[in-house]
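J.: After the sequence you'll find the predicted model.
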Amino acid sequence: MADSSRVAAVSGGPALAEEKMRVMVAMDESDESFYALHWVLNNLFSPGIVATETQTHYHHDDSNSNNTMNMLTLIHVMEPFPHYVFPGMQAVFPTTSVIQSVNKAQEETASAMLTQALHMCAQRMVKAKTCILEGDPKEMICDVAEQMQIDLIAIGSRGLGKIKRAFMGSVSDYVTHHAKCPVLVIKQPSDFQK
């Protein structure tokens, strides 16, 4: 467990033990996001009562506002199915059944990934909930963090090269510059295994 002065400096506020803190970890299937969760569990949370819950839509519940336990939210944002247009050719639009099939597969993959993440939380006895959304991950992470009044966003660094980052953009870079709360970008050491 990190000492309270170090944690206070990271979070931009008082030490975690003094008040309830809402932490969001942005998750995807990458090892980097699982390492970010691992780091958060080991450095920002004390073990507590096991309580995990899954939700597919955002719902803010202040019924436990007197509880001094910190709250961990695991968020996964599925990107919408792209409609491809090939240069020099007619536009190609997928059928509704194809879109539904792809969405179902994305939801199953996201659910399995978040179940694995919840298992990591349960092993550390950390209360957590999940949130699966659809949209642009960069914008959705910032929007939901603001709606949920998150105190800290933790996100794994994928280490994109300069060229890839210039063309594709970096979720962590966007979130760092646009979130209204502190953002902790966590780089995975080369020897980490999920």
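T.: Great, that's in hand. Computed from a predicted structure; not experimentally measured.

J.: Only C-alpha atoms from now on, for both contacts and neighbour counts.
T.: Will do.

J.: quick one: the residue nearest to the spatial centre of the chain from H76, how far?
T.: The residue lying closest to the centre of the chain (Cα atoms, centre = their mean) is A26, at 1.3 Å. In this view, A26 and H76 are 6 Å apart by Cα to Cα, to the nearest Å.

J.: OK, contacts around the residue nearest to the centre of the chain?
T.: Contact analysis of A26 by Cα atoms under 8 Å, 6 or more residues apart in numbering lists 33, 74-76, 141, 153-156.

J.: and if we set it to 10 Å?
T.: 33-34, 36-37, 73-77, 131, 137-138, 141, 153-156, 171-172 (Cα atoms under 10 Å, 6 or more residues apart in numbering).

J.: also this one, for the comparison:
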Amino acid sequence: MFRNILLPVNLTEGPHSPRALEAALEYARRDGAHLYVLEVLPDYGLPVVASFFPPEARAAAVRETEQQLADFVRRHVPEGVAVTAVVREGRPYEQILEEAGRHRIDLIVIPSRHMGTMEGFLLGSTAEKVVRHARCSVLVVRD
């Protein structure tokens, strides 16, 4: 049923969402789907942000994140599941939606946490924006 699955993760905020990973892997194995694991970094290229960092800091942050994501994939994605690790920069929901279009994603598996506000209580701001604007199925997994 699903051919390409996108799992956004946020390794910088601590432990990943084991339930979202579990769900993404379950669908990937069941359907023989390709799993894309996405980490989104803040947009260091914005003039306001870039002024606080030396030019080499952006490249170093991307390299370090790529290594962390590759380690995450090696530890958590079993052999036999086709997987691609992707690091992008920008607003998380925008990058998630762009990746979904870029890889013809037909299922986004996204974790959601209680954020403390009414909007956050209902879904979480990134998950809410992805659900609202995605052109594919979205599975929101609460921890």
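T.: Alright, I've got the coordinates. Remember, predicted model here, so these are calculated numbers, not experimental data.

J.: ok so, going back, the residue nearest to the centre of structure 1 matches what in structure 2?
T.: Aligned counterpart of A26 of structure 1 in structure 2: P8 (TM-score structural alignment).

J.: Which of the three states applies to that match?
T.: strand (DSSP: H, G, I helix; E, B strand; the rest coil).

J.: all helices of structure 2, in order?
T.: Secondary structure of structure 2, counting by DSSP state H: helices at 18-31, 47-50, 55-76, 92-102, 118-122, 125-133.

J.: Nearest to R142 of structure 2, out of the ones you listed?
T.: helix 18-31 (7.5 Å; Cα to Cα).

J.: how far does the closest one sit from the chain's center?
T.: 14 Å (Cα atoms, centre = their mean, to the nearest Å).

J.: can you check stretch 140-160 of structure 1 too?
T.: Worked out by Cα atoms, centre = their mean, stretch 140-160 of structure 1 lies 6 Å from the chain centre.

J.: cool, and stretch 131-143 of structure 2?
T.: 12 Å.

J.: Straight-line length of it, end to end?
T.: 17 Å.

J.: residues making contact with it?
T.: Around stretch 131-143 of structure 2, the neighbours that count as contacts under Cα under 10 Å, 6+ apart are 2, 5-7, 16-24, 93-94, 96-98, 100-101, 104-114, 123-128, 130.

J.: buried stuff in that stretch?
T.: Buried residues in stretch 131-143 of structure 2, counted by 16 or more other Cα atoms under 10 Å: 131, 134-136, 138-141.

J.: Among these, find me the one that's closest to Q68 of structure 2.
T.: V141 (22.7 Å).

J.: circling back to that earlier point, nearest to A82 of structure 2, out of the helices of structure 2?
T.: helix 18-31 (8.3 Å).

J.: what angle separates that closest one from helix 55-76?
T.: Angle, helix 18-31 of structure 2 to helix 55-76, by axes from the mean of the first three to the mean of the last three Cα atoms, to 10 degrees: 60 degrees.

J.: who does helix 18-31 of structure 2 touch, helix- and strand-wise?
T.: Judged by 3 or more Cα pairs under 10 Å, 6 or more residues apart in numbering; DSSP states H and E, helix 18-31 of structure 2 is in contact with strand 4-9, strand 34-41, helix 55-76, strand 107-112, strand 137-142.

J.: got the angle for it vs strand 137-142?
T.: 140 degrees.

J.: Okay, buried residues for helix 18-31 of structure 2 please.
T.: 20-21, 23-25, 27-28.

J.: I'd like those residues laid out as CSV, including distance to M118 of structure 2.
T.: As requested, those are arranged in CSV below (distance: Cα to Cα, whole Å):
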residue, distance to M118 of structure 2
A20, 23
L21, 26
A23, 26
A24, 27
L25, 31
Y27, 31
A28, 33
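
J.: Nearest to P55 of structure 2 among those?
T.: Nearest to P55 of structure 2 among these: L21, at 33.8 Å, using Cα to Cα.

J.: That closest one against P78, yeah?
T.: No: if you go by Cα atoms under 10 Å, L21 of structure 2 and P78 don't touch, sitting 11.4 Å apart.

J.: Need the residues touching each of these two.
T.: Contact criterion Cα under 10 Å, 6+ apart; residues shared by L21 of structure 2 and P78: none found.

J.: Now distance to A82 of structure 2 too, for the helices of structure 2, in a markdown table please.
T.: Below are these laid out as a markdown table (distance: least, Cα to Cα, whole Å):
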| stretch | distance to A82 of structure 2 |
| --- | --- |
| helix 18-31 | 8 |
| helix 47-50 | 35 |
| helix 55-76 | 11 |
| helix 92-102 | 16 |
| helix 118-122 | 33 |
| helix 125-133 | 24 |
